[in-house]
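1. coords please:
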Amino acid sequence: MLSLADVKQLPTRAEVDPDLTWDLTPIFENQAAFDQLFEQVSAQIAALSQQQGRLKAGPKELVSVIEAILTVIRPAEKLYVYASLKHDQDTSDAANQALSGRTQHLLTQLESQIAWFDPELLAVDADELNRWLVTEPKLKPYVHYIHTITDAREHVLSPAAEELLAKAGDALGASSNTFSVLNDADLEFPIVEDDDGQTVQLSQGVYDQLIQSTKPEVRKMAFKQLYSVYHQFRHTLAATLSGNVKTHNFSANVHHYQDARQAAMSSNHIDESVFDSLVTSVHEHLPLLHRYVGIRRQILNLPELHMYDLYTPIAGVPELSYTFEEAKEEALKALAVLGPDYISHVKEAFDSHWIDVVENKGKRSGAYSSGMYDTAPYILLNWQDNLESLFTLVHEMGHSMHSYYTTHNQPYQYGDYAIFVAEIASTTNETLLTDYLLKKYPDKATQAYILNHYLDGFKGTVYRQTQFAEFEHFIHQQDAAGQPLTADFLSEYYLKLNQTYYGDDVISDPEIADEWSRIPHFYYNYYVYQYATGFAAANTLASRILSGDEAKRNDYLNYLKSGSSDYPIEVMKRAGVDMTQVAYLDQAFAAFEKRLDQFSTLVNENH
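-> Purely as a prediction, here's the structure:
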């Protein structure tokens, strides 16, 4: 019988080399410093009620109230970011859980205490408010900030109603929080064998590695073992997802939106036609995806192509593995085209412990960039020595540099940016890395491998995320129509949608019907479509950067500096992409087809 001593275990947080962890002490030197600010902010939140009723007095009072509120939001956001980072480095740690819980409750209190602001602002006569914006110089920095509120005039409720909804924030977020705890801390995955026949504890990170194995039996085993765990909890996970969807639909309904999608997209001033154009364009180009997976089955020489065969490299495995130190050097070279100033800040990220590198027990799965105006833009990774991790590094660095440029060029009220533009910065970096690697490695085998990675990235981001977006919209519509979102209902639709996307050359294994149960982004409220639009826009922006035209590069850097000082669509127009038109999508699919042709030629020459 296999003993635990024979199994390769993940390290505990305490066992991780400190050089591979992020340094959070610049945010708070110790717990006492956190607690001190927490108590201070708690008192400030309680005092915010004194601001209520002042707006109607005039423009100077409006400035005073806005500044008073932002003065409390800013340190509260700092507390939240710190607690979130601590929680995610070890989600099983009780102290970290408590820290996160305390901070979430604090934010709920804050939201309830300022819920009156939007309704009170909208109660000011529109013509009178416009006169204030013109005549009061101190309001000039807040004009767009105010417009983002007044543009949603018809969707803002009374002060009492908005306060009540804000106070319900913890309860309304319970389904999402339950999923996170279950997915990141409580699910126990079985022991499996890796490529070398070594026994390892299956985890999200290990699964991501094994599903890329060149050995079919390893891929199949990892796939079936992972989904066997999710299948056991599919009814619970259906309940958490259903609860989250109901929250979105409830909020949209009470705020007088047509549906949850309109509510989510209106917050960023994005027309719903952007979503619909994406889905339409992807469906028009599904034959390209079907062609690609057909080539995959042919090259792998498999009698049947299964869902677990879609991630293994199909052009062999050249010596493209990277330690984290090697990856940092490659990232600097690949991103050099963005100019010396950009590179200097990437080096700062590497040298200042902004990155939490390796996987440990209880650590949140996946990768992200997170921070706020007064912190570094930290990066969480779960590093594996492979090409995918290199791409993840430059992807998250794109987010962090976007944050860095924004916070160093905008005032606090515009010191963040919409998700719609966030994914563009990250995927532009990935596109630049692909171009760099194709130029660095001229041999056909490596070229084919890199092209395979690009095609898989396009498949996983444009096609797969649009598939997710379709599913997300469907379940919101179905819930709004009164359809119970049971596990069977969700799985039946998901399987059919999967079959549509991948076509007849792929066996949609029964396990894939449960894929919805493990996707965290379904809890993010119409987030995923922005991965696909972002990837497509990045294709155009990367081409502009690689042209060598300094003005086009500066257009891109100015986009990174824009923050939320204008609506996302307008920011991207100035960067060189009009995302209200389909041209950027056409360009993206043309690039995909071109590289698919290149890949097909290369692999046919080698077979």
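2. all contacts plus neighbour counts: C-alpha atoms, from now on.
-> Will do.
3. got a list of what the closest residue to residue 477 other than its chain neighbours touches?
-> Excluding its sequence neighbours, the residue lying closest to residue 477 (C-alpha to C-alpha, 6 or more residues apart in numbering) is residue 259, at 7.9 Å. Residue 259 makes contact with 249, 252, 253, 477, according to C-alpha atoms under 8 Å, 6 or more residues apart in numbering.
4. In contact with residue 134, which residues?
-> residue 140.
5. now it: how far from residue 150?
-> Distance of residue 134 to residue 150, given as C-alpha to C-alpha, to the nearest Å: 15 Å.
6. One more: residue 170?
-> Applying C-alpha to C-alpha, the value for residue 170 to residue 150 is 27 Å.
7. Then residue 494?
-> In this view, residue 494 and residue 150 are 39 Å apart by C-alpha to C-alpha.
8. These two - which one has more neighbours?
-> residue 494 (22 against 18; other C-alpha atoms under 10 Å).
9. thought that one was touching residue 513?
-> Yes. Between residue 494 and residue 513 there is a contact under C-alpha atoms under 8 Å: 5.6 Å.
10. Could you also give me the structure for this second sequence? I'd like to compare it with the first:
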Amino acid sequence: MEIKKREDINAKDKWKIEKIYKDLEEWEKDFDLLKKMANEIPSFMEKLSEGDKLLEYLKLDEKISRLAENLLVYAFLKSDEDTANTTYQSYKNKIQTYLAELMAKGAFFIPEILSIDEEKLNSEIEKNQGLQLYKFMFEEILKRKPHTLSSEMEELLASVSDCLSAPSNIYNMFSNADLKLPKIKNEEKEEVELTEGNYSIYIKSKDREVRENAYKALFGAYNVFRNTMATTLTSSIKNFSFNAKTRKYENSMEASLKPNNIPIQVYENAIETINNNLDSLHRYVRIKKKLLKLDTMHMYDLYVPLIDLPKDHIEFDDAVKLVSDALAPLGENYLQEFNKGVQNGWIDKYENKNKRSGAYSWGSYDTMPYVLLNYNYTLNDVSTFAHEMGHSMHSYYSRKNQPYVYANYTLFCAEVASTVNECLLINYLINKEKDKNKKLFLVNQQLEQIRTTVFRQIMFAEFEKITHEKIDEGMPLTADDLCAIYRKLNIKYFGEDMIMDEEIDIEWARIPHFYRDFYVYQYATGYSAANAFVNKINVCEEKALEKYLSFLKSGGSDYPINLLQKAGVDMTSPKPIEDTIKRFNELLDILEEY
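-> Sure thing, here's the model as predicted:
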């Protein structure tokens, strides 16, 4: 009933973060070394037109960046273990503040590269073998020419980057450390502390009163701070809009998509394709209402499983076995590396007091690809584990097969590998299940995956599109405005069979991804690309697995659209999303037969 303190969690259930630094004294030594190395950066100003100097600078920059990332990852992960721990908060702030200074020191690099005659730059690259590794990087830089400012302006923007990230930092501290949720009564009528971690259990409760109370308690807590949350979010959007205008992009969306060579039509096609198929989501609401035998369907009924099965309790070791079996189509090498990661301390498994909520995968080129979980023994937690390990395996393969400069994959590719794992897991569970009720339970699970990852994320993407366009045009947005926009979208997406409870209006205040502009649509495109990969692998299409593993190994060595096309998936076409909706409809047919 009470959440454990960090020190009460077993060491084998925590990530091995000491592999980065054994203590803060070691961290401080590297921090001092970073500052010392960074002092060498200005000596390269106005010398980058010489090939040897350019290569020397790039090698120094890599050393500095790798060291800085280790410091950053350690400080952030330690802070996330206990967001109320002021020591690690201060270290996180310390490295974050210094990174703004570090960015300012190196801000001359791109403007100086762009000031070099392109023919001369290419000549230096051809003459110097060491520079040829960076050909694609230089190609990307040259594409930014219309959106790059003078060295002085770049330095100025870099120096205020820490200030511009304030809305996101404020939101994270508020939602993870300061927001206190009320107590509610569970199914046994016992009073329990509601947290972001256990909310996902109570909103799926078969006891309607429990899920309604959890729903109202959670959103009621956010609604108390609606004006603060509106100011925080609109400030974040204004910062992004300011950056877009300063860099001479047409709008915020172009500023987000163009640097990765993603056509605006990919974003707009995703919204259009989903809007053209909302009748499938409306059908799902109708079927769910009927199977749950409800006179009215409320938003808090949306997550409850259709089939009344005994409450599952899946120990973490069993989850590992289950996911490993499901991922067998990815081959022996993948499974070996996957299981090594589990055993070697990649994962921080369980919730503790003040631990950051949710789940993520993060690390640097020289660390493990760490996974933060808040594992709660449900099938949904098993799926989250598979998802986050998909990210970590993608990072592992990229870092193992790419040089540092190309090891990081773009956001557009980020959700593909994680969702391949999720799809393989749910398909495996559905295919092997013989019990009719359990099979239908799993069918509903996959429907929920598609609803939440494709339909829901595109609704979020549409919310972002509307709010960014309004702020780009100079229109102020209050809490009431944001609530009205969000409510209208929910009515459109869920249809007339859904009672639109007023609490849903404030849900935008709970979505951390809104502070990573134009990120969420990539969940939907990522799921659709993943669905395409899984289909190809399952039918043993020629070289399908080889192409997929090559995609995992490719990091950021090409533009994301190109990497996916090379692997056989074309995201400029609506087909991947349409095929995902086709799968959604097939699952609905199974439900209707029931």
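11. Can you list the residue ranges for helices in the stretch 401-550 of structure 2?
-> Using DSSP state H, counting those that start in this stretch, the helices found in the stretch 401-550 of structure 2 span residues 411-432, 436-450, 456-472, 479-494, 521-538, 544-553.
12. just the ones you listed: most buried one?
-> Among the helices of the stretch 401-550 of structure 2, helix 521-538 has the highest mean neighbour count (mean count of other C-alpha atoms under 10 Å), at a mean of 24.
13. what stretch of structure 1 does it fall on?
-> Mapping helix 521-538 of structure 2 onto structure 1 (TM-score structural alignment) gives residues 529-546.
14. mean distance, that stretch to its aligned residues in structure 2?
-> With mean C-alpha distance after the TM-score superposition for structure 1, stretch 529-546 of structure 1 departs from structure 2 by a mean of 0.7 Å once superposed.
15. so how far is residue 47 of structure 1 from the residue opposite residue 56 of structure 2 in structure 1 once aligned?
-> The equivalent of residue 56 of structure 2 in structure 1 is residue 64 (alignment by TM-score structural alignment). In this view, residue 64 of structure 1 and residue 47 of structure 1 are 14 Å apart by C-alpha to C-alpha.
16. Show me which of those two is the more surrounded one.
-> Higher neighbour count among residue 64 of structure 1 and residue 47: residue 64, with 15 against 12, using other C-alpha under 10 Å.
17. And whichever strand or helix holds that one against structure 2, how far off on average?
-> Assigned by DSSP states H and E, residue 64 of structure 1 falls within helix 59-89. Average distance, helix 59-89 of structure 1 versus aligned residues of structure 2 after superposition (mean C-alpha distance after the TM-score superposition for structure 1): 1.1 Å.
18. Relative to structure 2, what is the average displacement of the next helix-or-strand element following that helix?
-> Following helix 59-89 of structure 1 in sequence order, the next helix or strand is helix 94-113 (DSSP H and E). With mean C-alpha distance after the TM-score superposition for structure 1, helix 94-113 of structure 1 departs from structure 2 by a mean of 0.8 Å once superposed.
19. The helix or strand just after helix 94-113 of structure 1 aligns to what range in structure 2?
-> Using DSSP H and E, the helix or strand that follows helix 94-113 of structure 1 in sequence is helix 117-123. Per TM-score structural alignment, the counterpart of helix 117-123 of structure 1 in structure 2 is residues 109-115.
20. Now do the same for residue 365 of structure 2: its match in structure 1.
-> So, by TM-score structural alignment, residue 365 of structure 2 is matched to residue 373.
21. just to confirm, which helix or strand has its match in it?
-> Counting by DSSP H and E, residue 373 of structure 1 is found in no helix or strand.
22. Residue 240 of structure 1 versus residue 519 of structure 1, what's the distance?
-> Taking C-alpha to C-alpha, one finds residue 519 of structure 1 at 12 Å from residue 240 of structure 1.
23. My error: substitute residue 413 of structure 1 in the last question.
-> For residue 413 of structure 1 relative to residue 240 of structure 1 (C-alpha to C-alpha), the value is 34 Å.
24. now do residue 33 of structure 1
-> Taking C-alpha to C-alpha, one finds residue 33 of structure 1 at 35 Å from residue 240 of structure 1.
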